[in-house]
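> my questions concern the predicted model and sequence given below.
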Amino acid sequence: MRMTAAVLHEHGLSMPYAESKPFSIEEVDLEGPGDGEVLVEVHSAGLCHSDLSVVGGLRKRALPVVGGHEGAGIVREIGAGVTHLQPGDHVVMTVAGGCGRCGYCINGRPALCDNVGASRAQGFLPNGARRLSLRGKPVFHYSGVSCYAQYSVTVQNSLVKIDPTIPLSVAAVFGCAVVTGAGAVFNAAAVRPGDTVAVVGLGGVGLVAVMAARIAGASRIIGIDLMDSKFQLAREVGCTHTLSASDPDLVAKIREISGGGVDYAFEISGSKAAVEPAIAITRKGGEIICVGAGRTGELYQFPHLQLVSEEKVLRGSLLGSGIGERDIPRYLGLYQDGQLPVEKLQSGTVTFAELNGAFDQLHDGGAIRQMLSPHA
């Protein structure tokens, strides 16, 4: 079938993206689903900072590639061997699924799955197939999903069936922002009632982490960002305190608020400059959870003696350190109960024609989560 899709042909074009147009809106050919694959009609796809990193060239992908990794839609066709989905099902599209067979998957860590990870990194579907082409030449899949398109073919393990009453524009953010932010709190850190928490970086993932910390019963939730304009929303969704990352007294103020340092500091931005203060604001025996991904190959420094003498833990959390098939339905239930108001994160809907300019807004901090409507 032929469909409209956003294709990235080159990394690192100059800003503003509204002028350089890193994404070319083109008519792309999509093959139907093979064994274990599903054709999804995409209704909503989120613009994420990890997409921005690829556009800017901080992290590379095989090119040309149809973008998008966080989405939601409706199943239209299933291939042989698909067992838990049927045409008409509403689904969240996510990169949090694994192969289900390797040691990492069996031990409950599908985000670390080598089988799926290798295929996605090379621009193929998790099963090694490729279904996209442009003018007769192959096009790569972005993280095995490629939802900046009217339709997507992916494997069934990248899809989670959801309640059809949930708006697809809301459901889409559960594929990455929610599973990553909430999972860092619930799975990686396992925050408990009374714990103190700092969240460095109040974008979509960071604000979800704030919501999750509130649900977990954290006594102090300190939001930190360079943009004061984010603070009102941060307080609405759970922050007890908000501080500017540029405040020269940041560390002292957080130590005072938290009584010596927080139990958990979540570093969401992936910024090299943010790691040092994240370590400094964490109490003895506390944990620094690094969630944001920086430039490929970049090295970060940390005070080794402090790490040892104060028994701090510095760790990573990929896609929420959990199991998408288990966690996404749970988080959707929290949304339906009003405990996880992720609709507050939405900064509007964009069309294909507006997609490049929307990445300028994301880069400048003027938007939290914009949603692409491929059929608008």
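Sure, I can see it.

> only C-alpha atoms for contact and neighbour calcs from this point on.
OK.

> helices or strands up against the helix or strand hosting Phe359?
Take DSSP states H and E as the rule and Phe359 turns out to sit in helix 355-364. Here helix 355-364 touches helix 17-20, helix 49-56, strand 369-372, going by 3 or more C-alpha pairs under 8 Å, 6 or more residues apart in numbering; DSSP states H and E.

> out of the ones you listed, which comes closest to Gln336?
strand 369-372 (19.2 Å; C-alpha to C-alpha).

> since we're on Glu19, how many residues are nearby?
Neighbour count for Glu19, taken as other C-alpha atoms under 10 Å: 11.

> quick one: residues contacting it.
Neighbouring residues of Glu19 by C-alpha atoms under 8 Å, 6 or more residues apart in numbering: Gly357.

> before we move on, what about the one 4 residues further on?
For Phe23, the contacting residues are 6-9, 355-356, by C-alpha under 8 Å, 6+ apart.

> repeat the analysis, applying 7 Å as the threshold.
6-8, 356 (C-alpha atoms under 7 Å, 6 or more residues apart in numbering).

> what does Phe359 give?
Taking C-alpha under 7 Å, 6+ apart as the criterion, Phe359 is in contact with 17, 52.

> how close does it sit to Cys102?
If you measure Phe359 against Cys102 using C-alpha to C-alpha, to the nearest Å, the figure is 36 Å.

> kindly report the same for Pro110.
In terms of C-alpha to C-alpha, Pro110 sits 9 Å off from Cys102.

> who's more crowded, the two?
Each of Pro110 and Cys102 has its neighbours counted (other C-alpha under 10 Å); Pro110 has more, 28 against 16.

> surely the more buried one touches Tyr104?
Yes - contact criterion C-alpha atoms under 7 Å: Pro110 and Tyr104 qualify, at 5.8 Å.

> now do the shared contacts for those two.
Common neighbours of Pro110 and Tyr104, using C-alpha under 7 Å, 6+ apart, do not exist here.

> picking up where we left off before, of the helices and strands packed on helix 355-364, which stretch is the most buried?
Highest mean neighbour count among the helices and strands packed on helix 355-364 (mean count of other C-alpha atoms under 10 Å): strand 369-372, with a mean of 26.

> other residues contacting that one?
The contact list for strand 369-372 (C-alpha under 7 Å, 6+ apart) reads 44-47, 169, 204, 345-351.

> now for those: which two are most distant?
The span of these, defined through C-alpha to C-alpha, is set by Gly204 and Thr351 at 19.9 Å.

> which one's more surrounded, these two?
Per other C-alpha under 10 Å, whichever of Gly204 and Thr351 has more neighbours is Gly204, with 27 against 14.

> counting neighbours, what do you get for Gly181?
Gly181: 30 neighbours (other C-alpha under 10 Å).

> just checking, what packs against the helix or strand that contains it?
For Gly181, the host element (DSSP H and E) is helix 177-183. Packed against helix 177-183 by the contact rule (3 or more C-alpha pairs under 7 Å, 6 or more residues apart in numbering; DSSP states H and E) you find helix 204-216.

> comparison target below:
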Amino acid sequence: MVRAAVLSEQGKPLQVTDIVLPEPGPGRVRVRVVAAGVCHSDLSLANGTLRQPVPAVLGHEGAGVVLSVGEGVTSVEHGDHVLLNWAPPCRSCWFCDAGEPYLCERAADAVEIPHAELADGTALYPGLGAGAFAEETIVPERGAVKIPHDIPLEQAAVLGCAVLTGAGAVFNTAQVRPGQSVVVVGVGGVGLSVLQAARIAGAGPIIAVDTSAAKADLALAQGATDFLVSDETTAKAIRKLTGGRGVDIAFECVGHPAAIRTAWSSSRRGGHVVVVGVGSAKAKVEFSALELYYFGRTLTGCLFGSTDPDVDVPRLLDLVRSGQLDVSSLVTATTDLDGIEAAFADMRDGRGARTLVRFNP
């Protein structure tokens, strides 16, 4: 038996209870979770914004230690430190062969496969294929990315989603160049990662926008040169900061139609708008045919930072070692399993950045 936070039904609170994990089958890896970040996608899975088979163990941004492996697993072994990868590429589909593993058509397969049971034998599904809100979990072999022992696992945990997504949006999707102006709309865990990566890339000015004035100090500490509280004058204020043109690149990290429009209106003619936030399928964003033509902007969706964890994780770890990337500063609160609902409330109210669930070593 291991303790886990279980979602019995979307729209209901998570309940901490004992679950039963089997021994890992072929191609599977059992991991003792050391830490897991509470991501907005977990909240979206819990409240029904995103589809999730239930009952389920949520949590997808985590790191831990390999306890055992199933038949055929060769990339990791007992005792290895690993980062959980919630979108493991198959390496054989059309998208993987095309060099776009973040669009792998089989990346979500593990979501549909039960990985554990409740005490009464009811099958449990892993949230986003990871099930990290538990003392232990079982993931596919490609869902466990081996990392060196010199990186503290509590720091590594947030790499699995917030940093890979945010930094990947800067380095891979937008390919920010030195001197380009940037705005980041929404400065939660992903948005703060975008700010840090934009600073590393040499962007400037770097403008942070959020609905909460309380985020100002946090955003400025991560690399923002300016901070604005979002209102109807935001786009005008951003143009004023950028010679009247608007920014070269706008990152939207909320997934809300109003935030996407703010990012769009804040970018210059010929600029690039990158939508990183995960929105609802029911939320619609409208553009006139004329503005699409006249402004000549590029609007790009960004899934998982356009990353390949096997390639990008080592690069990000090098930035962590050099001190350029400070992942620990993204964590503004820590809790245990019983505090996940409070962490969800903080996200809904715009308080802080990442809450980290810490498990006993």
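That came through, no problem. None of these values were measured; they are calculated from a predicted model.

> export the helices and strands packed on helix 355-364 of structure 1 to a markdown table and tack on distance to Val153 of structure 1?
Listed next are those as a markdown table, based on distance: least, C-alpha to C-alpha, whole Å:
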| stretch | distance to Val153 of structure 1 |
| --- | --- |
| helix 17-20 | 28 |
| helix 49-56 | 19 |
| strand 369-372 | 18 |
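
> show me what contacts Glu37 of structure 1?
Neighbouring residues of Glu37 of structure 1 by C-alpha under 7 Å, 6+ apart: 78-79, 82, 153-156.

> what's the farthest-apart pair in these?
Across those (C-alpha to C-alpha), the longest gap, 12.7 Å, separates Val82 and Val153.

> which of these two has more neighbours?
Under the neighbour definition other C-alpha under 10 Å, Val82 of structure 1 and Val153 were set side by side, and Val153 has more, 28 against 16.

> isn't the more buried one up against Glu41?
No - with contact defined as C-alpha under 7 Å, Val153 of structure 1 and Glu41 do not form a contacting pair (9.0 Å).

> re earlier: neighbour-wise, which of the contacts of strand 369-372 of structure 1 leads?
Greatest neighbour count in these, by other C-alpha under 10 Å, goes to Ala45: 34 neighbours.

> gap between that one and Ala129 of structure 1?
Distance from Ala45 of structure 1 to Ala129 of structure 1, by C-alpha to C-alpha: 22 Å.

> returning to what we had before: in strands, which of the contacts of Glu37 of structure 1 fall?
Using DSSP state E to define strands, the subset of the contacts of Glu37 of structure 1 located there is 78, 153-155.

> what's the closest of those residues to Ser244 of structure 1?
For these, the nearest to Ser244 of structure 1 is Thr154 (41.1 Å; C-alpha to C-alpha).

> show me where the stretch 151-300 of structure 1 has its strands.
151-155, 159-161, 196-200, 220-225, 241-244, 262-267, 282-290 (DSSP state E, counting those that start in this stretch).

> list just the one of these that sits closest to Thr94 of structure 1.
strand 159-161 (6.2 Å).

> would you check the span in structure 2 matched by that closest one?
Counting by TM-score structural alignment, strand 159-161 of structure 1 pairs with residues 144-146 of structure 2.

> report the contact partners of the counterpart of Gly70 of structure 2 in structure 1.
Counting by TM-score structural alignment, Gly70 of structure 2 corresponds to Gly79 in structure 1. Gly79 of structure 1 is in contact with 33-38, counting by C-alpha under 7 Å, 6+ apart.

> between these, which has the most around it?
With neighbours defined as other C-alpha under 10 Å, the most crowded of the contacts of Gly79 of structure 1 is Val38; it has 27 neighbours.

> how far does stretch 4-23 of structure 1 stretch from one end to the other?
The first and last residues of stretch 4-23 of structure 1 sit 12 Å apart, counting by C-alpha to C-alpha.

> could you list the buried residues of it?
4-8, 10-11, 15, 17-18, 21-23 (16 or more other C-alpha atoms under 10 Å).

> check stretch 203-221 of structure 1 too.
Under the neighbour-count criterion of 16+ other C-alpha under 10 Å, stretch 203-221 of structure 1 has 203-216, 218-221 buried.

> got it, and stretch 322-331 of structure 2?
For stretch 322-331 of structure 2, burial by neighbour count (16+ other C-alpha under 10 Å) applies to 325, 327, 329-331.

> same deal with stretch 84-103 of structure 2?
Across stretch 84-103 of structure 2, burial judged by 16+ other C-alpha under 10 Å covers 84-91, 95-96, 100-103.

> for that stretch, grab the matching residue range in structure 1.
Using TM-score structural alignment, stretch 84-103 of structure 2 lines up with residues 93-112 of structure 1.

> what's that stretch in contact with?
For stretch 93-112 of structure 1, the surrounding residues in contact (C-alpha under 7 Å, 6+ apart) are 69-72, 113, 115-116, 143, 157-160, 175-176, 318-319, 321-324.

> and whichever residue in structure 1 pairs up with Ala197 of structure 2, how far is that from Val179 of structure 1?
Mapped onto structure 1 by TM-score structural alignment, Ala197 of structure 2 lines up with Ala212. Ala212 of structure 1 sits 11 Å away from Val179 of structure 1, going by C-alpha to C-alpha.

> cool, His9 of structure 1 as well?
From His9 of structure 1 to Val179 of structure 1 the distance is 29 Å (C-alpha to C-alpha).

> hang on, Arg268 of structure 2 packs against Gly243?
No - between Arg268 of structure 2 and Gly243 there is no contact under C-alpha under 7 Å: 10.2 Å.

> what number of residues lie near Glu23 of structure 2?
16.

> now do the same contact list for it.
The contact partners of Glu23 of structure 2, by C-alpha under 7 Å, 6+ apart, come to none.

> cool, Gly352 of structure 2 as well?
Gly352 of structure 2 is in contact with Thr332, counting by C-alpha under 7 Å, 6+ apart.
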